[in-house]
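Asker: Provided below are the primary sequence and the corresponding predicted coordinates.
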Amino acid sequence: MGIESYLNHPTFGLLFRVCLIEEHQELFTTLYAQRLFFIVSNGSGGLQFDSISRADAKILVENRMRWLRRQGTPQEYTQLVAVHRQTFQ
C-alpha cells in the first residue's frame, strides 16, 4: 500500500488510488478535488468504473481499516488511517 497508484478515467481524468477494497476491487478518487469516488473492478472484461457516494466511500475505507486492524497489519493500517484523515476529514 505504500506505492501511489493512478488511473486515467475516460471522463474524469486522473484518479488516485485510496485503498484496496477486496480482491480485484479498489477505491479511487479524483486526484485534485477528491469529491468523486469510484470502485474500480479488474475483471475478464477489463476495468469497470462504478461511481459511489462520498459517504459510501468513507464506509468502505473504515471497513478496510477494521479488517486490517483485526488481521494484525499495523503498517498498512497506519497508512490507511492517514489516507482516511486526509480524504474524509
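Answerer: Yep, that arrived.
Asker: for the rest of this, base every contact and every neighbour count on C-alpha atoms.
Answerer: OK.
Asker: so which helix or strand takes in N63?
Answerer: helix 54-71 (DSSP states H and E).
Asker: what is that helix packed up against?
Answerer: The elements that helix 54-71 packs onto, with contact taken as 3 or more C-alpha pairs under 8 Å, 6 or more residues apart in numbering; DSSP states H and E, are strand 13-22, helix 74-88.
Asker: want to throw those into JSON lines with mean neighbour count and distance to G2?
Answerer: As requested, the helices and strands packed on helix 54-71 are exported to JSON lines (neighbours: other C-alpha atoms under 10 Å; distance: least, C-alpha to C-alpha, whole Å):
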{"stretch": "strand 13-22", "mean neighbour count": "18", "distance to G2": "10"}
{"stretch": "helix 74-88", "mean neighbour count": "14", "distance to G2": "8"}
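Asker: against that first model, consider the following:
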Amino acid sequence: MSTETYLNHPNFGLLFRVCMVEEGQELFATLYAQRLFFLVTNSATEGIVFQPLGRSNARQMLENRMRLLRRAGQQADYNQLQVTYKQTFQ
C-alpha cells in the first residue's frame, strides 16, 4: 500500500504531500526539484486553498510536526517524517 499523496496545482503541476500540519492542513512540495512549497487547506467553505510558503517556513512547519509526534510518543511516524525531512531539506 502506498502512503504517497499527490495533488495537482493549477499552475505548478503535480505536488506531493510532505506531511500533515494540522487537521485540514497539509504541507506539499513541487514534485520536481522540491523547491516550491505550499500549505494546502481543505475548507468546507472555500474548497482547496493553496498558500505558497518559503523554504524556511516549510522547514519550520515540518520541524514542528516532528516535535509534536515525538512528544506524543508516535515513534514510527516520527521516524518516517525524519527520513522525509532529511531527503527534503538536507
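Answerer: Thanks, I have the structure now. Since the model is a prediction, treat every value here as computed from it, not as a measurement.
Asker: ok so, going back, of all the helices and strands packed on helix 54-71 of the first structure, which lies closest to I52 of the first structure?
Answerer: When those are compared by C-alpha to C-alpha, strand 13-22 sits nearest I52 of the first structure, at 13.1 Å.
Asker: just put the helices and strands packed on helix 54-71 of the first structure in a markdown table and tack on distance to F37 of the first structure.
Answerer: Output for these, formatted as a markdown table (distance: least, C-alpha to C-alpha, whole Å):
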| stretch | distance to F37 of the first structure |
| --- | --- |
| strand 13-22 | 9 |
| helix 74-88 | 11 |
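Asker: relative to the second structure, which residues correspond to the helix holding N63 of the first structure?
Answerer: Helix 54-71 of the first structure corresponds to residues 55-72 in the second structure, going by TM-score structural alignment.
Asker: mind listing what's buried along the matching stretch?
Answerer: Within stretch 55-72 of the second structure, the residues that count as buried by 16 or more other C-alpha atoms under 10 Å are R55, A58, R59, M61, L62, R65, M66, L69.
Asker: which one of the residues you listed sits closest to Q90 of the second structure?
Answerer: Closest to Q90 of the second structure, out of all of the buried residues of stretch 55-72 of the second structure and judged by C-alpha to C-alpha, is R59, at 10.5 Å.
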